[in-house]
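1. sequence and predicted model, in that order:
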Amino acid sequence: MVVPPPAIVGALLVLAWLLDLAFPLPLAAPLRLAGLIVMGLGVALAGWALALMLRARTDPRPDRPDRVLIESGPFRSSRNPIYLGFLVFSAGLALRWGSLWGWLAVALAFLALDRLVVPREERYLRRRFGAAYEAYAARVRRWI
């Protein structure tokens, strides 16, 4: 990957924050506590998936080779729980901000991950793990 996925999501969130400072687009009252809870859920989900990868001695960075195909924990429900955690965290920020810019950042982050990042990773995983990945992909949805 030319740009790491966390940098893509982070850049979109920073851009949304800056745009909101310059051109506020209030959508609803900020839900600070709810947003904080949702942000925490996103961090917990990504952290859980990351911990499983590290325990399996698989480097979570998308530019590094995978040692094993992990199918337990959050990987039972999502093929991309770390990226899903990023999106949940982003949705928590959008709730806290109460701005349309935050939700646009969430939507653009989803599109960037779903169209640019995940398909490349899936092609790699198909080559690396073959039939095992095909069976996993048939059982587990890309997101949720």
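-> Happy to help now that I have it.
2. hey, let's count contacts and neighbours off CA atoms from now on
-> Will do.
3. next, the buried residues of the longest helix anywhere in the chain.
-> If you go by DSSP state H, the chain has its longest helix at helix 32-55. For helix 32-55, a neighbour-count test (16 or more other CA atoms under 10 Å) marks 32, 35-36, 38-43, 45-46, 48-50, 52-53 as buried.
4. check it against this one:
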Amino acid sequence: MRPPLPPILFSTCLLAGWAAGRFHPLNLGPFPFRTPLTILLLVLPLVLAAWALLTFRRHRTTPEPHGTPTAMVEDGPYRFTRNPMYLSLVILLTGFALLLDSLWVLVLVPVLAGLLDRLIIPGEEARLQRIFGEVYTGYTRRVRRWI
């Protein structure tokens, strides 16, 4: 059985947090620089994800988590993190927690990271290892999984 797609995991966490907040609100409360931080945490992940997708497109390979890659991508945001699109989902969920003023959504941020780390990434890494072998192994030694 294939694991769910990452956007489904993100949407599930966001909706679960929002729904929990509708039944039992737990607000984050005010804090300094909230508005600029919220904007940053909503815009930055979109830019990061777009950069990652454009990098895949330039290499003519698939960004599909269950797809078969045709090229090993090591440039663009992949110089800094092996999973920029997943990192962008985690940052985006944090931004939504601030936007919705929801402790529930914020609590689900590490849940999302854990689900991606345990359900999605191991399968991708195994596939990349099979396809690219030592090239991928060297990449994993140079670049961290997250940040």
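-> Done, it's in. This is a predicted model, so every value here is computed, not measured.
5. TM-score of the superposed pair?
-> The TM-score (TM-score structural alignment, normalised by the length of structure 1) is 0.94; 144 aligned residues with a CA RMSD of 1.3 Å.
6. aligned partner of R115 of structure 1 in structure 2?
-> By TM-score structural alignment, R115 of structure 1 lines up with R118 in structure 2.
7. which stretches in structure 2 count as helices?
-> Along structure 2, the segments classed as helices by DSSP H run 6-23, 34-58, 84-99, 103-115, 121-132, 134-142.
8. mind putting those into JSON lines with distance to T70 of structure 2?
-> Output for those, formatted as JSON lines (distance: least, CA to CA, whole Å):
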{"stretch": "helix 6-23", "distance to T70 of structure 2": "21"}
{"stretch": "helix 34-58", "distance to T70 of structure 2": "10"}
{"stretch": "helix 84-99", "distance to T70 of structure 2": "18"}
{"stretch": "helix 103-115", "distance to T70 of structure 2": "26"}
{"stretch": "helix 121-132", "distance to T70 of structure 2": "9"}
{"stretch": "helix 134-142", "distance to T70 of structure 2": "13"}
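9. and those, which is most packed in?
-> helix 84-99 (a mean of 22; mean count of other CA atoms under 10 Å).
10. report all helices and strands that that helix contacts.
-> helix 6-23, helix 34-58, helix 103-115 (3 or more CA pairs under 8 Å, 6 or more residues apart in numbering; DSSP states H and E).
11. what's the angle between that helix and helix 6-23?
-> 10 degrees (axes from the mean of the first three to the mean of the last three CA atoms, to 10 degrees).
12. what range in structure 1 matches helix 84-99 of structure 2?
-> Alignment of helix 84-99 of structure 2 against structure 1: residues 81-96, by TM-score structural alignment.
13. average gap between that stretch and structure 2?
-> When structure 2 is overlaid, stretch 81-96 of structure 1 sits 0.9 Å from its aligned residues on average, using mean CA distance after the TM-score superposition for structure 1.
14. before we move on, back to that, for H66 of structure 2, which of the helices of structure 2 is the nearest?
-> Closest approach to H66 of structure 2 among these is made by helix 121-132 (7.3 Å; CA to CA).
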